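1. this is a predicted model, with the sequence first.
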Amino acid sequence: MKMLIDGEWTDAASGETYEVRNPASGKLLDTAPLGGAEDVKRAVDAAREAQKKWSAMPARDRGRIFFKAAQRIRDRQADLATMLTMEQGKPFKEARDEIQGFANILEYYAGISAALEDGLIPLAQGKRGAVLRRPIGVCGAIIPWNVPGIIMGWKVGPALITGNTLVLKPATTTPLTNLSLAYAMGEAGLPKGVLNVVTGPGKSVGDEIVRNPGVRKISFTGSIETGKRVLQAVSASMKRVTLELGGSDPMIVCDDFDINKAVAGAVHGRFYNCGQTCTAAKRLFVFEAIADEFIGQLKSRVERLNVGNGMDEGVEMGPLNNRAQWEQIKGLVEEVRTKDEGRVIVGGRVQDGEQYRNGFFYMPTLVTNVAPDSRLLREEVFGPVLPIVVVKGLDEAIERANDTKYGLGSSIWTNDMEKAKAACERLESGITWINQHVKLPPEMPFGGVKESGIGRENGLETIDAYYELKSIML
């Protein structure tokens, strides 16, 4: 496959490529251009030129292109989902939902496009003011491999609907879906140069996007460590920045809630996408009054999870996406055993069987009696491992949930709305779910507090992050 610069499908300036392989089988899927700084510079130049006409187009007309693109993507949902499953590893059903989610995002921003206009403000003594909203210019987006379709939508939707143009870098392991989505948008009438996709490693492509003076805003999704480096780099030129830097989301299960429903929520919240989701339920706090029954039911349900190739019928959890992630998860669980930091009650090892031999499979894992200073509780665990902590009540659960540098998501499972209200007010996170976890519709702003990020994506709240605002006094 080739990358997209100025509406043309092109090779890297170096002429080099790299392999994209299926994480379930190790089989070669395709190759992608090994882009570098020169390719980014070409893309930025193209985006800058395209932005002149794109920003002059009425927002409603940009919205019409979004509507057409969403329909094309829905028409090809099965093919796009197959590609996503094969390069990322997730079950086909999850991939299909993700492709639909990308279309939903485009339709949401298309739907609000007519309301994106300047406004008059009544002032004292009969005077008036006005606020002019003008696009920033060329924006840069760097996205990860875990949910590449949805996260691409989070960047593309608000950036383009507000009249900006975009240079996007996919993750090296999952470029094919992003390129295909960009192709569909081009077919729907997106002008050349408005959306450019440059494939290649972060050290060359990502670094140039961040540092290039022609890029005036960066939207990055990834680790805290990389996000801090991005923030340092953009500070030199005072670029706008949105950072979504992952989390270690607590899930609190109270003793008044239906145990069967909470167990189902924990299984979905932790093992959806093989646990490789920023907002996955990564730390489970369960009230001691129901702990034994809850853990017993959870153990039974996790033991029955159908793990395999995401394209196979009935598979509920696929492989980890890449070797580095697979090795990290193996190492974390082994560390827990070596340091006696917890008790593995389910899983805790590589999946057995010939069908798993060439893939990055790891058994869904539950760990109880977790030491407070274990990395399972202190760091973001990006894989199918769930630490379980028994607490006496809500106060202890909230205190322990907040004892982290992360603050992305959280959830509470209770029938008592006073407990739910207290959790929403006291949990230090950008989003709190009540009796659910993970779901993120495009209407709702999404982002973190503390070290989980800066700014918000989704919803109306992200729109002003893609505008320069100018106040006019009449």
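-> Perfect, thanks for sending it. Numbers count the residues shown, from 1 in each chain.
2. okay, CA-based contacts and neighbour counts for the rest of this
-> Noted.
3. contact partners of stretch 185-195?
-> With C-alpha atoms under 8 Å, 6 or more residues apart in numbering as the test, stretch 185-195 has contacts from 4-8, 43, 46-47, 49-51, 54, 65-66, 68-69, 72, 160, 164-168, 182.
4. redo that, cut-off 7 Å
-> Outside of stretch 185-195, the residues within contact range by C-alpha atoms under 7 Å, 6 or more residues apart in numbering are 5-7, 46-47, 50-51, 65, 68-69, 165-167.
5. centre of the chain to it, how far?
-> 23 Å (C-alpha atoms, centre = their mean, to the nearest Å).
6. coming back round to it: show me the two of the contacts of stretch 185-195 that sit farthest apart.
-> Ala46 and Lys68 (23.2 Å; C-alpha to C-alpha).
7. what's the local residue count around Ser14?
-> Neighbourhood size, Ser14 [other C-alpha atoms under 10 Å]: 12.
8. in stretch 250-270, what counts as buried?
-> Buried positions in stretch 250-270, judged by neighbour count with 16 or more other C-alpha atoms under 10 Å: 250-255, 257, 259, 262-263, 265-270.
9. any idea which of those is closest to Leu116?
-> Gly269 (35.2 Å).
10. in what helix or strand does that closest one lie?
-> Per DSSP states H and E, Gly269 falls inside helix 259-271.
11. give me the helices and strands touching the helix or strand following that helix, please.
-> The first helix or strand that comes after helix 259-271 along the chain, using DSSP H and E, is strand 281-287. Counting contacts by 3 or more C-alpha pairs under 7 Å, 6 or more residues apart in numbering; DSSP states H and E, strand 281-287 is packed against strand 249-253, helix 259-271, strand 385-391.
12. below is structure B, check it against A:
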Amino acid sequence: MTYQNDLKLFIDGAWQAGEGRDCHEVVNPATAQTIASLPLATKEDLDHALDAAQRAFPGWRDTDVDNRAAILHKAASYLKKNAKDIGALLTQEQGKPVKEAVAEVYGAAQMFDWYAEEAKRDYGRTLVRPTGQRSIVIRQPVGVVATFTPWNFPIYLLAKKVAAALAAGCSVISKPPEETPACTQAVARALEDAGLPQGVFQLVHGVPDMVSRHLIGSDIVRKISFTGSIPVGKHLMKLAADGVKRLTLELGGHAPVLVFDDVDLDATLDKLVPQKFRNAGQVCVSPTRFYVQESIYDDFIKGFAERTGQVKVGDGLNEATQMGPLANARRPDAIEQLVNDARDKGAKVLAGGERGGNGFFYQPTLLADVPLEADIMSNEPFGPVAVARPFKDMDEALEQANRLPYGLAAFAFTENLRRANILGDRIEAGMVGINNFAISSADAPFGGVKDSGFGSEGGKEGLETYQVTKAIHMS
């Protein structure tokens, strides 16, 4: 489809165009060509958004939960109805294959549908007290929320935060990434179409540091939810500390994959390789550090390399494409630096290892026998690169899996149930997949430990993160 070059801010129920504002150039990563100009919010725009969210909060907080749910369901219907068109916008802005993009839109719709119903299940509790006395515990919306989301899953991650916050009864100011404005703008249009009251949701783009400082520094904002890099997450924590703001942080990872010698190797590889190169490896839970038991290591890297070489790379709008470009011009440079460092320190390049195409492409890559001192063994590549090393036994595998300060996701493949139980207990990660990668769903908590952040999104935990707990004692 033709790209939608009509980018605006959404504040206080109204769409606002350029009108003298500074602009950001939106680039198609498959061609490296500018496709649109995005207006950036001023401080006055942010003040307008803060005032609108503050004014709208009491009315939305007091809206009957069934009415809230109906609006969220209608927003979900809008996304599903327009999934193909929105997915095409996402592909042109971010690069992922259009099949993945459309699936992301449906995932976003699922978030709105699920939280519409979860709000109805938000029960408190009654404490045991003597006759004539009552003590109850209830949860109430925290207030105005500011959300910050990245470009790798721009619609899904925005919906994950916004759906839960709105279901809880909060009003929201969202700053999605400047790289992917048209597809995230579709979320605002879905909520507008659903009849969300004016001012309950605002969508602003702008210079990230200015926007984050301005919103977090405001007394109006009571809660911040951020998905992104560890350095930025730590920066936002410091900004939030001055106002004792509540925080949910989903930060980076460097997911280990432990493969034991009792697996069906071909079947396991058929799962691993497509998952590694999904969204060109630009996934916070992407399997990246492959630790493989010695007895099957040589066969594993051979099979992995063969499958990697067969991945079809190209423009995401082409239905045959299995992996698109990286999302922006910074990513190929970063990947190239990590691969060259690993190669210089003795790693074997068994597949890929080079740039490709006129856009921001990098070949699907497998590095084997990667020494621990290589930068890529300690720093998340966030791109289409898999690194592999052998291990002797489970203790060594666990030591390697847990050696980094990250703990977002981890995966293990084994047919031994006893071993699977131990791995689930001992791997230091917020989410562990045993023989599968299905760790992100609307009804399950999603979050990390250690430097990978704290708090969870998804599931009932995702609703509670936008609420405060209150105990009421009566006699």
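-> Thanks, I have it. Predicted model only: the values in this text are computed from it and were never measured.
13. now what about the TM-score between them?
-> Put the two chains on top of each other and the TM-score (TM-score structural alignment, normalised by the length of structure 1) is 0.96; 468 aligned residues with a C-alpha RMSD of 1.4 Å.
14. will you turn the helices and strands packed on strand 281-287 of structure 1 into CSV that also has distance to Val138 of structure 1?
-> Converted to CSV, those look like this (distance: least, C-alpha to C-alpha, whole Å):
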stretch, distance to Val138 of structure 1
strand 249-253, 33
helix 259-271, 36
strand 385-391, 40
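15. determine the three-state secondary structure at the residue nearest to the spatial centre of structure 2.
-> Taking C-alpha atoms, centre = their mean, the centroid of structure 2 lies closest to Leu157, which sits 4.8 Å from it. Following DSSP: H, G, I helix; E, B strand; the rest coil, we place Leu157 of structure 2 in the helix state.
16. look up how far Gln337 of structure 2 lies from Asp344 of structure 2.
-> Counting by C-alpha to C-alpha, to the nearest Å, the separation of Asp344 of structure 2 from Gln337 of structure 2 is 11 Å.
17. of these two, give the one with the bigger neighbour count.
-> Higher neighbour count among Asp344 of structure 2 and Gln337: Gln337, with 15 against 11, using other C-alpha under 10 Å.
18. so who does the counterpart of that one in structure 1 touch?
-> Taking TM-score structural alignment, Gln337 of structure 2 has Gly331 as its aligned residue in structure 1. Contact analysis of Gly331 of structure 1 by C-alpha under 7 Å, 6+ apart lists nothing.
19. between strand 385-391 and whichever strand or helix holds Ile335 of structure 2, find me the angle.
-> Using DSSP H and E, Ile335 of structure 2 sits in helix 330-344. Orientation check (axes from the mean of the first three to the mean of the last three C-alpha atoms, to 10 degrees): helix 330-344 of structure 2 against strand 385-391 gives 30 degrees.
20. if we can go back for a sec, columns neighbour count and distance to Arg378 of structure 1 on top of the contacts of stretch 185-195 of structure 1, output as CSV?
-> As requested, these are exported to CSV (neighbours: other C-alpha atoms under 10 Å; distance: C-alpha to C-alpha, whole Å):
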residue, neighbour count, distance to Arg378 of structure 1
Ile5, 25, 41
Asp6, 21, 44
Gly7, 20, 45
Ala46, 23, 44
Ala47, 28, 41
Ala50, 22, 45
Gln51, 26, 44
Ile65, 21, 45
Lys68, 21, 45
Ala69, 25, 42
Thr165, 31, 38
Leu166, 30, 35
Val167, 27, 34
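21. from those residues, which is closest to Asn306 of structure 1?
-> Ala69 (34.7 Å).
22. how close does the counterpart of the closest one in structure 2 get to Phe112 of structure 2?
-> Using TM-score structural alignment, the equivalent of Ala69 of structure 1 in structure 2 is Ala75. Remark: distance between Ala75 of structure 2 and Phe112 of structure 2 (C-alpha to C-alpha) = 7 Å.
23. would you say Gln140 of structure 2 is within a strand?
-> Yes: the assignment for Gln140 of structure 2 is a strand, going by three-state DSSP.
24. was I right about it contacting Val468?
-> Yes: counting by C-alpha atoms under 7 Å, Gln140 of structure 2 does reach Val468; the two are 5.4 Å apart.
25. let me see the ranges of the helices in structure 1.
-> Counting by DSSP state H, structure 1 has helices at residues 37-56, 59-75, 77-88, 92-112, 148-161, 175-187, 207-211, 224-235, 259-271, 291-303, 323-338, 375-378, 394-402, 417-426.
26. just say which of the ones you listed is most tucked in.
-> Among these, helix 148-161 has the highest mean neighbour count (mean count of other C-alpha atoms under 10 Å), at a mean of 25.
27. next, the angle from that one to helix 92-112.
-> 10 degrees.
28. so which elements touch helix 148-161 of structure 1?
-> helix 59-75, helix 92-112, helix 175-187.
29. out of those helices, which gets nearest to Val198 of structure 1?
-> Comparing those by C-alpha to C-alpha, helix 175-187 comes nearest, at 9.1 Å.
30. return the mean post-superposition distance for that closest one against structure 2.
-> Its aligned residues in structure 2 lie a mean 1.1 Å from helix 175-187 of structure 1 after superposition (mean C-alpha distance after the TM-score superposition for structure 1).
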